[in-house]
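Asks: Have a look at this prediction, sequence included:
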Amino acid sequence: MINKKNNIYNIMLIIFKIFKKMPLLMFITFTIPFIGGVITFFTYTTQVEIINIIVSNSGEESWKVILSKVVHPLIIFTSIFAIQAISQALTNIFKNAMNTKVTLFFKSEIVDLMNKVDYEKFDDKEFCDKLERAKSVVGEHLVGIMQNLVSSISIFSSLLSIIWLAATSRYFIIVIVVVGMMVISLWLKLSTEVKVRKVGRELTFQGRMGDYLSNTLEDSNTIRELKIYNASNYFLDLWGGIITKQHRKRYDARRDEIRIGMIVTLVQTIAIFLVLLMLLNRINSSIEVTIGTISVLFMAMLSSGYKIMSLTWPLSKLYISSTKLYDLNEILKLKESLKEVKNLEEKKKDSLLPIEINSVNFKYISSNKNIINDLNLKIQKGEKIAIVGENGAGKSTLVKLILGQYKASNGEVLWNGKNKISSKPAVVFQNFIKFQLTLRENIALGNIEEYHNDEKIIETLKKCDLYDLYQELGGLDVTLGRLKDGGRQLSGGQWQKLAIARAVFKDADLLVFDEPTSAIDPNAELEIFNKLMKICKDKTGVFISHRFGWAKNADRIIVMDRGEIIEMGSHEELIQLKGNYYNMYNLQSSWYR
């Protein structure tokens, strides 16, 4: 089990997954900034050489002679700067490439999990919350984590170059001082930064509440109602209390940050001053101590103080961000635990029919109440079934059981005698998707292998009463919706017909229509259902609706109420029965006149 508080473990797991996916790219992305920082050592050594040459020859040699002596170290110095500039550019290039691939990789992993996990998992609030938190990490947040890693590596490697310089110059006291400064400064600053960021995270909800109250106080419709009840001052006091509380918490956190910052600066200043005194004291007692060495080491010490302070920024962000990686790791762990599901499209498309539902009960994970109660039903090949009932009768849940998206809590669902669905039917859900894509894509998504089959697409448009739209648009590759400038917006009915056309284009043996005409008026609905009946002439069709007027054309009508089948038969049989169907049909029949 992953420990949520073990931030380093969370980071390492993600890094390992990235390295496993793209080892070469990750190695290059992290190695280049590391090398770019470490070679700063050679800029220091060339600076020492240049300063010593100038100091030792000034007053004795002409500037031309001095310049000729420093040409070689100057060339090395400028070459290193050029290499570092190139390494910085390369780092940015590879970092951006890795960011894109990392985002795509984890996004694909989450989408893959969502396709593999049982559909009923999406009714589990805990799973959905965890999934949302994991999705929120992927993208800009995860990119920020990778950028902070790269920045930390770059700064840390440049600090190593200072330690390397001091060690090779045999100033081990400087090594100890720099390492000590790093440890103390990072510990103090990181603890403060983490505290500030935690406060910021704790204030997130209060911030949203403050924004809501602020916007409420500025909304004209809200003000109109608040004036009637004389409640404006109450809202103002609520908003003022939240803002004051936020300010106090942030001030307390920042006050600690300033105090710690002063302590860190003081520690660094004293350390640098003592090292400088030590160097100056040794300048006359050792031939190894030169002006160049002292100058460069002193400047390096000053630089190290700045670099250590700079290092706290990405590291603190990395620490805070890593807590969010827990949920991403948990989701990825769940994905790995799932058995590999073979691509159903690549398998032989066995017939799903007949479909048998035997003594099935169903309830959602978070509920103790059955939505489906002891339901028995058999759907034969080529049959046209109408499932009707009021909203909440259990019709849509029954559809999900037929589609294999839900598993029965008790009883069994068999597809052609098997307890596992072996191919995919075509479906039009009530909450159909309005794809802001081209007309071609909106249809071809039903069977992407036929994407370029214009003849079949146009024939499908004709079947679904969309040929006029095709002629109006002037082609199949015109973008629909408002996402793209110049895109054609459609009516609700046109979008719904597109969803139907997408299902028809799939050319499946079983077509399921769950409230497919809810956005269409009753008269147009009747016409569309008559067309759907013709489309399903040689197929099995299951039609779900809370409207009864069109159902008389079905081979069999199933009337549901509170998760149970209360009536079943043809239109004539149910009318003669004079039960629930009879009453609802007569009540709604005026809609279709």
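Replies: Now that the structure is in, tell me what you want to look at.

Asks: When you work out contacts or count neighbours from here on, use the C-alpha atoms and nothing else.
Replies: OK.

Asks: so residue 585 makes contact with residue 551?
Replies: No. Look at residue 585 against residue 551 with Cα atoms under 8 Å: they stay out of range, at 9.2 Å.

Asks: Which of those two has more residues huddled nearby?
Replies: For residue 585 versus residue 551, neighbours defined as other Cα atoms under 10 Å are more numerous around residue 551 (25 against 19).

Asks: Does the more buried one touch residue 571 like I think?
Replies: Yes. Under the contact definition of Cα under 8 Å, residue 551 touches residue 571, with a separation of 7.3 Å.

Asks: what's the overlap in contacts for those two?
Replies: Between them, residue 551 and residue 571 share the neighbouring residues residue 557, with contact defined by Cα atoms under 8 Å, 6 or more residues apart in numbering.

Asks: Tell me which residues touch the residue nearest the centre of the chain, please.
Replies: Nearest to the mean C-alpha position of the chain, counting by Cα atoms, centre = their mean, stands residue 135 at 3.1 Å. Contact analysis of residue 135 by Cα under 8 Å, 6+ apart lists 107, 110, 328.

Asks: Could you tell me which residues make contact with the second one?
Replies: Neighbour list for residue 110: 135, 331, 332 [criterion: Cα under 8 Å, 6+ apart].

Asks: from these, which is closest to residue 443?
Replies: residue 135 (28.7 Å; Cα to Cα).

Asks: And here is the other one:
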Amino acid sequence: MENFWKFISYSIKSTILMFRFEPWRMLLKSLFAFLYGVSWTLQIVLLQTFFDSAQRVSENTENISNCLVILLGMILIYCIGQILQGVDTCYSEILYIKTKKHINLRLFKKIDTMSSLSFEDIDELEKINKAINGGNFAFGASVILIDTIFFYSTYFILTSGYLYTLSPLLSVSVLAIFIPCFISNIIETKGFKNLEETSTPMRRECEYYESCIIDTRETRILGATHYFNQLYFSSLKKLNMLVLKAQLKKNLIRLIVGVITILGYGVILFMLVKLVLKQEITVGAFSAVLASISMVFTFMSDIISERIGWAAETMGTVDNYISFIFEDKKSDSKIYQDTRNIKLQDVSFKYPCSEKEVLKNINLSLTDNKTIAIVGENGSGKSTLAKILLGLYPPTRGQILVNDISMCDIDSRNYSAVFQKFCKYQMTLKENICIADISKNIDYDEVHNICNQIGITLSSDKLVNGLDTFIGREFDGIELSGGQWQRIAIARGIYREYDFIILDEPTSAIDPLEEFNLYNTFSKLCTEKTAIIITHRLGLAKIADAIIVMKEGNIVEMGTHSELISKDGEYKHLFDTQSKWYF
């Protein structure tokens, strides 16, 4: 019962959401459903009226013209009902497209409020995956509730009232037959809720192996396609077995319910025959009741076996979507501050689902208008420290203060960054750069100046339309080299209004000579700015005012290039090791 009430709860929440998204269209959908339900009840009443009239015509007690008028009315109501059904079906398809846009937008807005650290947490990623899947069924859940209330309920209430006027026992018997159907769907709802919970990790596993197979370049070179095929089909087999077991259980329950329903139908037919023989109802009423009970069974089967059956299968997914978008998250008001002074006090950090600390008791003070280089071996914690400084990850322990205010309360809109793993936005060059600050009116002279400084030649043969050239293969734009894409990412980071910027290996795809020129450009651009440069190439760190050396999550050294070389410590060891490759 608990799952059933959850199903009702989430169906109502889903329907409320749809009404918020498209209020007038949803009202019109409800009106179509209501009128369609009324049309079916009118057909039953007119059917009895027609048969009774036909009987009186056969007995020469009524004019045939009255019978023909009733027949025409019955045909008219039937045609109106069919038109309403067609309009409702077509309109539902249009409404789905309209609401799907809002469903996705609401989902994306919720994801946008999540901390960056959430995307490092497997549980959070699964929650997002489930919510995305559930969003595909949210509209369907609301349509089922609307049809149940406005079409099926209208029809059942009016038809039950009609049957009650003939014999109270008839209306009660019809309703009693569907109690087993009701119970069976409660069981199905619970079963498919459990299926959704257990199948989500397997579905993600299948999607991952599929992506490995599709990424044919490296997979084919390694000769690993067959291996990933085996992993994919193994995971798919496990997933299909789970679904098969759930479907077998569902169909067994439905078979039992179907047998009970047929027996109940026979009992009602027996009761009707007795009422006719006792002359308690007319032959017209018998025909109308027989037709109405047939339709009641058809509609009951539709709503319970098909509509609610579908809802039972998808309730778990809709549940995940509704729970996700309504999940309470702490909403904090942020303070806008110029970044003049940043202090890290005993900052430690470890990733979700990991016991190892990536950063350990970091104490650091960054003053305004300084360029700091962070160096160290792979895995020393450089990039993680950068994300901590940007406020993307909250410290596990310790605190970060910006102008003596906790970073948790700071609005980071005056921060900028260029990461080694940057985005290749499939849009025009202008949009690729200006997306960094969409609230700012585009200054074309500024954009041209940044492109010239970073080495993006707008007059080149590739960029035939200059800033309006569409780049990226996804939508038939031009494809660029890795170095060209990286220059665009750098231009994007510089275009944004900032007083604090982090450059995390921003030139890894650019040749050494051009890299040196770019770092000199950074040095000039970062005048009167606070800049953090993360690099593996220690020779380039010389441009920094200070160099921080990291090892195994600790800051082991700090100073200028000449100071660190004279210490004969970790920095000198790294510098000498790299120098051997050049001399």
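Replies: Sure thing, it's come through. Nothing here was measured: the structure is a model prediction, and the numbers come from that model.

Asks: Nearest to residue 422 of structure 1 among the contacts of residue 135 of structure 1?
Replies: Proximity of the contacts of residue 135 of structure 1 to residue 422 of structure 1 was ranked by Cα to Cα; the top entry is residue 110 with 23.7 Å.

Asks: host element of the closest one?
Replies: Assessed by DSSP states H and E, residue 110 of structure 1 sits inside helix 63-116.

Asks: Look at the aligned partner of residue 380 of structure 1 in structure 2 and say how many residues are nearby.
Replies: Matched by TM-score structural alignment, residue 380 of structure 1 corresponds to residue 367 in structure 2. Neighbouring residues of residue 367 of structure 2 were enumerated by other Cα under 10 Å; the total is 16.

Asks: same thing with residue 429 of structure 2?
Replies: Number of residues near residue 429 of structure 2 (other Cα under 10 Å) recorded here: 21.

Asks: That one maps to what in structure 1?
Replies: In the superposition onto structure 1, residue 429 of structure 2 corresponds to residue 439 when matched by TM-score structural alignment.

Asks: tell me the contacts of residue 536 of structure 1?
Replies: With contact taken as Cα under 8 Å, 6+ apart, residue 536 of structure 1 is in contact with 384, 511.

Asks: Kindly recompute the last result at 10 Å.
Replies: Taking Cα atoms under 10 Å, 6 or more residues apart in numbering as the criterion, residue 536 of structure 1 is in contact with 382, 383, 384, 504, 507, 508, 509, 510, 511, 530, 542.

Asks: quick one: what helix or strand has the fourth one in it?
Replies: Element membership of residue 504 of structure 1, judged by DSSP H and E, is helix 492-506.

Asks: Give me the common contacts of residue 585 and residue 551 of structure 1.
Replies: Common neighbours of residue 585 of structure 1 and residue 551, counting by Cα under 10 Å, 6+ apart, are residue 571.

Asks: what about the residue mapped onto residue 183 of structure 1 from structure 2, how many neighbours?
Replies: In structure 2, the residue paired with residue 183 of structure 1 according to TM-score structural alignment is residue 179. If you count neighbours by other Cα under 10 Å, residue 179 of structure 2 ends up with 12.

Asks: Is it correct that residue 87 of structure 1 is in contact with residue 95?
Replies: No. Residue 87 of structure 1 lies out of contact with residue 95 (Cα atoms under 10 Å); the separation is 11.5 Å.

Asks: who touches both of the two?
Replies: Joint contacts of residue 87 of structure 1 and residue 95 (Cα under 10 Å, 6+ apart) do not exist.

Asks: Centre of structure 2 to the edge, which residue is at the far end?
Replies: The outermost residue of structure 2, judged by C-alpha distance from the chain's mean C-alpha position using Cα atoms, centre = their mean, is residue 60 at 68.8 Å.

Asks: list the contacts for that residue?
Replies: By Cα under 10 Å, 6+ apart, the contact set of residue 60 of structure 2 is residue 54.

Asks: you'd agree it is in a helix?
Replies: No. According to DSSP: H, G, I helix; E, B strand; the rest coil, residue 60 of structure 2 belongs to no helix; its state is coil.

Asks: How many residues are close by residue 205 of structure 1?
Replies: 11.

Asks: Please report how far it lies from residue 352 of structure 1.
Replies: As judged by Cα to Cα, to the nearest Å, residue 205 of structure 1 and residue 352 of structure 1 stand 49 Å apart.

Asks: same deal with residue 17 of structure 1?
Replies: 39 Å.

Asks: okay, the two: which has more neighbours?
Replies: Shown here are residue 17 of structure 1 and residue 352; by other Cα under 10 Å, residue 352 has more neighbours (23 against 16).

Asks: Map the more buried one onto structure 2.
Replies: In the superposition onto structure 2, residue 352 of structure 1 corresponds to residue 339 when matched by TM-score structural alignment.

Asks: and whichever residue in structure 2 pairs up with residue 270 of structure 1, what helix or strand is that in?
Replies: In structure 2, residue 270 of structure 1 lines up with residue 266, judged by TM-score structural alignment. Take DSSP H and E as the rule and residue 266 of structure 2 turns out to sit in helix 225-277.

Asks: what about the counterpart of residue 361 of structure 1 in structure 2, which SS state?
Replies: Residue 361 of structure 1 maps onto residue 348 in structure 2 when the alignment is built from TM-score structural alignment. The three-state label given to residue 348 of structure 2 by three-state DSSP is strand.

Asks: Near residue 348 of structure 2, how many other residues are there?
Replies: 23.

Asks: Now do the same contact list for it.
Replies: Contacts for residue 348 of structure 2 (Cα under 10 Å, 6+ apart) come out as 357-363, 385, 388, 394-399, 553-554.

Asks: got it, and residue 350 of structure 1?
Replies: Contact criterion Cα under 10 Å, 6+ apart gives 415, 416, 421, 422, 423, 424, 509 as the residues in contact with residue 350 of structure 1.

Asks: quick revisit: off-centre distance for the helix holding residue 110 of structure 1?
Replies: Shown here is helix 63-116 of structure 1, whose average C-alpha point lies 27 Å from the average C-alpha point of the whole chain (Cα atoms, centre = their mean, to the nearest Å).

Asks: Check which element follows it along the chain.
Replies: Heading C-terminal from helix 63-116 of structure 1, the first helix or strand you meet, by DSSP H and E, is helix 125-137.

Asks: orientation of the following helix or strand past that next one relative to helix 63-116 in degrees?
Replies: Downstream of helix 125-137 of structure 1, the first helix or strand assigned by DSSP H and E is helix 140-168. With axes from the mean of the first three to the mean of the last three Cα atoms, to 10 degrees as the basis, helix 140-168 of structure 1 and helix 63-116 are set at 140 degrees to each other.
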